[in-house]
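Novice: Sequence isn't available, so here's the structure alone:
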């Protein structure tokens, strides 16, 4: 829980033009809100896009949060903003989808239990029963939804139904080894975060680390991104690399890759949770 129950976060994207910062600051001051952090980025001051993230505390005489958002809506319409406003104290509801590998799952669960990741986890879904015991040891409901070539459509609809029944805010694919259909992706636009190795488009297919070993790679990487209909090509949130050398075996490369994957994914999830990411086209602005 946030130590500042009246703290809110505001994300804005719009065409760049004079007066945006002044208009937003004036509005916040008018309603007795105090800015505690402000970040801006412009792609091009001459007709480009403008992005802003502000954290502010509502004052004693500020209206309640829902009314405050309603009042801001008028300004946003006038200045043609795309925007989102959230209370920092509200924990987002995060679902995790996982297959057999558990390194990313365990990293998220550890951070959640230690309080580093401020989310609620109402459920974890897997197409294999492998991680059932470890998930339930954390007191989190585990749902096994097996997937075969013949039952893929029905299984995916069952997963969608579970996610909607539990009112999730976003979904993390913690090495969930299934390709999501356009129907699934459209149900949660820019609310699905995936992780994969950063060899792509090189070393595609099965056992990329064996192929990387044969090629003698010197860097192992991972990419966390939002899921779109273009496989593994959605807006990138975070990437990381680890230097390796000729002494690494295929198994050691795989271990190094898993370590980079879990850290990159955890960062991306944290930034999404803290409302630090704005999607623009197929890119992101991360404040």
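Specialist: Received, thanks. Owing to the predicted nature of the structure, the values given are computational and were not obtained by experimental measurement.

Novice: C-alpha only now, for contacts and for neighbours.
Specialist: OK.

Novice: dump the residue contacts of the residue nearest to residue 276 when sequence neighbours are not counted.
Specialist: In space, residue 276 comes closest to residue 287 once its chain neighbours are excluded; the distance is 5.1 Å by Cα to Cα, 6 or more residues apart in numbering. For residue 287, the contacting residues are 39, 53, 276, 277, by Cα atoms under 8 Å, 6 or more residues apart in numbering.

Novice: ok, then the element right after the helix or strand hosting residue 157?
Specialist: In the assignment (DSSP states H and E), residue 157 maps to helix 152-165. The first helix or strand that comes after helix 152-165 along the chain, using DSSP H and E, is strand 170-173.

Novice: Please work out which residues outside that following strand touch it.
Specialist: 92-98, 188, 191-195, 269.

Novice: Go again with 6 Å.
Specialist: 94, 95, 96, 97, 191, 192, 193, 194 (Cα atoms under 6 Å, 6 or more residues apart in numbering).

Novice: Next: stretch 26-46.
Specialist: 49, 50, 51, 52, 53, 54, 55, 56, 57, 58, 59, 62.

Novice: Any of those residues buried? List them.
Specialist: In the contacts of stretch 26-46, burial by neighbour count holds for 49, 50, 51, 52, 53, 54, 55, 56, 57, 58, 59, 62, counting by 16 or more other Cα atoms under 10 Å.

Novice: ok, structure two:
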């Protein structure tokens, strides 16, 4: 086979931890001519849960169709009561971005997408303000201005409508300065990611850099996490910090923090796109 066109897939699974899972997956692939190119697994002994990500490719014509693979693996999945997924390695998740007035995270994601370094399909941008229309449409991406105008329920229904019509897989809050309702969060459970301008759980909520400055912190950071009904307490995907000192003003921290936010969100989105993030209750397992 020509390596440039070799069919390849990613299998992810979560199940109760027990003996024989890795052997069963390996045997399944071997019987069909599957060549494992990358395999990572983690056993959470405290929770009794097992997590696995396997990238594999076909070595001959026995393995060529994703649906056939999924149908064939169903028996193994049922035997171990797995929550599993097999998807084509080149399959890109569809993402809807949400933004308010801050451009740094949105611009970074759009640039990475346009240059081919972020393997996602951006289906559109929704916003409660008009400010980011120009940069979005310059990249050829549809822009949906959906101001709340005192009708939060109607606005969120419009967001869900765009999400559904574009068949998006994830809603990425790229500095979207609105608190989502429990209803919307529930509908997008495990599919909505936020970037918080703080190294959570410290300085949650609004104006964290000003609060950090008041406390004289020496490290500032950013956190990408799944959104839950508990504000800024969802499962953490990625974090980063930068050292500051007594000379840093709140404005200095904001400037530094914006760079961190863009990098952290991009890493989180990239790992999700590569099927490297698995939910583990209030935490995540990230295979890197």
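Specialist: Perfect, thanks for sending it. Note that this is a predicted model, so its numbers are computed, not measured.

Novice: For residue 232 of the first structure, state which of the contacts of residue 287 of the first structure is nearest.
Specialist: residue 277 (18.3 Å; Cα to Cα).

Novice: what's the burial count for the residue nearest to the closest one when sequence neighbours are not counted?
Specialist: Nearest residue to residue 277 of the first structure in three dimensions, chain neighbours excluded: residue 286, at 4.6 Å (Cα to Cα, 6+ apart). Per other Cα atoms under 10 Å, the neighbour tally for residue 286 of the first structure reads 18.

Novice: Residue 286 of the first structure and residue 268 of the first structure, how far apart?
Specialist: Per Cα to Cα, to the nearest Å, residue 286 of the first structure is found 10 Å from residue 268 of the first structure.

Novice: ditto for residue 137 of the first structure
Specialist: 25 Å.

Novice: Could you check which of these two has the larger neighbour count?
Specialist: The neighbour count for residue 137 of the first structure versus residue 268, taken as other Cα under 10 Å, is higher for residue 268 (26 against 9).

Novice: The contacts of residue 287 of the first structure in strands, which ones?
Specialist: The strands, defined by DSSP state E, take in 39, 53, 277 from those.

Novice: Distance to residue 107 of the first structure added to the residues you listed, as TSV?
Specialist: Compiled in TSV, those are given as follows (distance: Cα to Cα, whole Å):
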residue	distance to residue 107 of the first structure
39	29
53	28
277	21
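
Novice: circling back to that earlier point, can you flag which of the buried ones among the contacts of stretch 26-46 of the first structure belong to strands?
Specialist: Using DSSP E, those in strands are 49, 50, 51, 52, 53, 54, 55, 56, 57, 58.

Novice: wait, what's in contact with the last one?
Specialist: In this case it means residue 58 of the first structure. Neighbouring residues of residue 58 of the first structure by Cα under 6 Å, 6+ apart: 6, 33.

Novice: The second one too?
Specialist: Under the criterion of Cα under 6 Å, 6+ apart, the contact partners of residue 50 of the first structure comprise 13, 14, 15, 16, 41, 42.

Novice: do you know how far residue 277 of the first structure is from residue 187 of the first structure?
Specialist: In this view, residue 277 of the first structure and residue 187 of the first structure are 20 Å apart by Cα to Cα.

Novice: Over to residue 5 of the first structure?
Specialist: Relative to residue 187 of the first structure, residue 5 of the first structure is positioned 31 Å away (Cα to Cα).

Novice: Equivalent analysis for residue 197 of the first structure, please.
Specialist: Residue 197 of the first structure is 25 Å from residue 187 of the first structure, by Cα to Cα.
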